[in-house]
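Chemist: Next come a sequence and a model predicted from it.
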Amino acid sequence: MNKKISIQDTYGERFQHCWGCGPKNEGGLHLQSYPGEDGETCVCQVTPDDQFTGGVPANLFGGMIAMIFDCHGTASAAWFAHKNKGLDLTPDTVIGRFITAHLEVDFLRPVPMNEPVTVTSRLEELTDRKAVIIMEMEAAGQPRAKAKMVAVDVKKDM
């Protein structure tokens, strides 16, 4: 049986320590993003724990919503750039890394705690240096937040 490879699992060693999505951050959330089966999207699923509640009980706080978009968006940017080069994810892949240059979030409805949340991204624009990513967060079949990100590739001397 083939295990799906998350985009974050293909980050180079120095990029695997992010609190939100780094596979090597022991205290982190270990968010994982995967290329969608349609080849045009990336998907991340997470179930927020009670500790991340916001000012309104039983709802996810806004900073955590933005952090999920941040980690998933940069992973998506890396995947779309990788795919654009005609490459696949394999166990040996070391994918190029992107970071957030701009993140704009619209909060539409409260995000419930302890329920699965799905974030889906799609590529709006890709150049040699940047990717523009559009994302939507949904839970219980309803849109909860949307975001637009400009992500830039990490230079080797960074």
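Modeler: Thanks, I have it.
Chemist: From now on I want contacts and neighbour counts done on CA atoms only, so please keep to that.
Modeler: Noted.
Chemist: Which other helices and strands does the lengthiest strand in the chain contact?
Modeler: Looking across the chain with DSSP state E, the single longest strand is strand 142-153. In this structure, strand 142-153 makes packing contacts with helix 62-84, strand 98-107, strand 130-139, judged by 3 or more C-alpha pairs under 8 Å, 6 or more residues apart in numbering; DSSP states H and E.
Chemist: Please compare the first structure with the one that follows:
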Amino acid sequence: MIPPPDAIPPVRHPDAPAPGELLGAHYEHCFGCGGGQPHGLHLQARAGEGVSISAEFTVKPAHQGAPGLAHGGVLASALDETLGALNWLLRTIAVTGRLETDYVRPVPVDTLLHLQAEVTAVSGRKIYSTAVGRIGGPGGEVAVRARALFVEVKLDHFIDNGRPAEIEAAMADPDQIRRTRAFEVNP
């Protein structure tokens, strides 16, 4: 996705997590970052400089598609989760509007995938970002790349569209309330 000509450079929110700080899960039962998913990615993301983050996850046997290799959908999920975590640095609630993924090379089971992502531009409610995943660490071979468009939404988006039981449980969870309040403009 190419940002429109009137897009502006992203600005890190003054209250964003500091560079190097672990971002943590935005929801305990998230497949990408939550600890409550036994077969989830358990992706760990850290704030970087500017409007960037780094993240890692290890491809487990439950994540395979072809024998011994990561499923492409799992790799897309890891990219989506990493790109979505960038919104912590903008202090914006946003959802994926579009995700383009390029698969460069296979990723074997038991491989550490290191992901780097950054916001490249903002235009109104639209947030443009890119990510790259490397095998083994930041200097490893490129395995996947992505470009994404996120769209800013209000908290009501989740309340109106999520299943009531999960919404009620999340709203009763003190940790979830704390994470949600971090995004309020006037807490």
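Modeler: Received, thanks. Quick caveat: nothing in here was measured; it's all calculated off a predicted structure.
Chemist: G54 of structure 1 is nearest to which of the helices and strands packed on strand 142-153 of structure 1?
Modeler: Closest approach to G54 of structure 1 among these is made by helix 62-84 (7.1 Å; C-alpha to C-alpha).
Chemist: That closest one: which residues count as buried?
Modeler: Neighbour-count burial for helix 62-84 of structure 1 flags 62, 65-66, 68-82 (criterion: 16 or more other C-alpha atoms under 10 Å).
Chemist: End to end on stretch 160-179 of structure 2, go ahead and measure it.
Modeler: With C-alpha to C-alpha, to the nearest Å as the measure, stretch 160-179 of structure 2 spans 19 Å from end to end.
Chemist: What residues in structure 1 pair up with stretch 75-82 of structure 2?
Modeler: Residues 65-72 of structure 1 are the counterpart of stretch 75-82 of structure 2, counting by TM-score structural alignment.
Chemist: average distance between the matching stretch and structure 2?
Modeler: Taking mean C-alpha distance after the TM-score superposition for structure 1, the mean distance separating stretch 65-72 of structure 1 from the aligned residues in structure 2 is 0.7 Å.
Chemist: Can you give the distance of that stretch from its chain's centre?
Modeler: Stretch 65-72 of structure 1 sits 6 Å away from the centroid of its parent chain (C-alpha atoms, centre = their mean, to the nearest Å).
Chemist: still on that earlier bit, give me the residues contacting the longest strand of structure 1.
Modeler: By C-alpha atoms under 8 Å, 6 or more residues apart in numbering, the surrounding residues in contact with strand 142-153 of structure 1 are 65, 69-70, 73-74, 77-78, 96-111, 129-138.
Chemist: the inter-axis angle of that strand versus helix 62-84?
Modeler: Interaxial angle of strand 142-153 of structure 1 relative to helix 62-84 (axes from the mean of the first three to the mean of the last three C-alpha atoms, to 10 degrees): 60 degrees.
Chemist: Can you list the buried residues in strand 142-153 of structure 1?
Modeler: Along strand 142-153 of structure 1, the positions that meet the burial threshold by neighbour count (16+ other C-alpha under 10 Å) are P143, R144, A145, K146, A147, K148, M149, V150, A151, V152, D153.
Chemist: Also stretch 149-165 of structure 2?
Modeler: Along stretch 149-165 of structure 2, these residues count as buried under the neighbour rule (16+ other C-alpha under 10 Å): L149, F150, V151, E152.
Chemist: ok now it, how far from the chain's centre?
Modeler: Centroid separation between stretch 149-165 of structure 2 and its chain, computed with C-alpha atoms, centre = their mean, is 16 Å.
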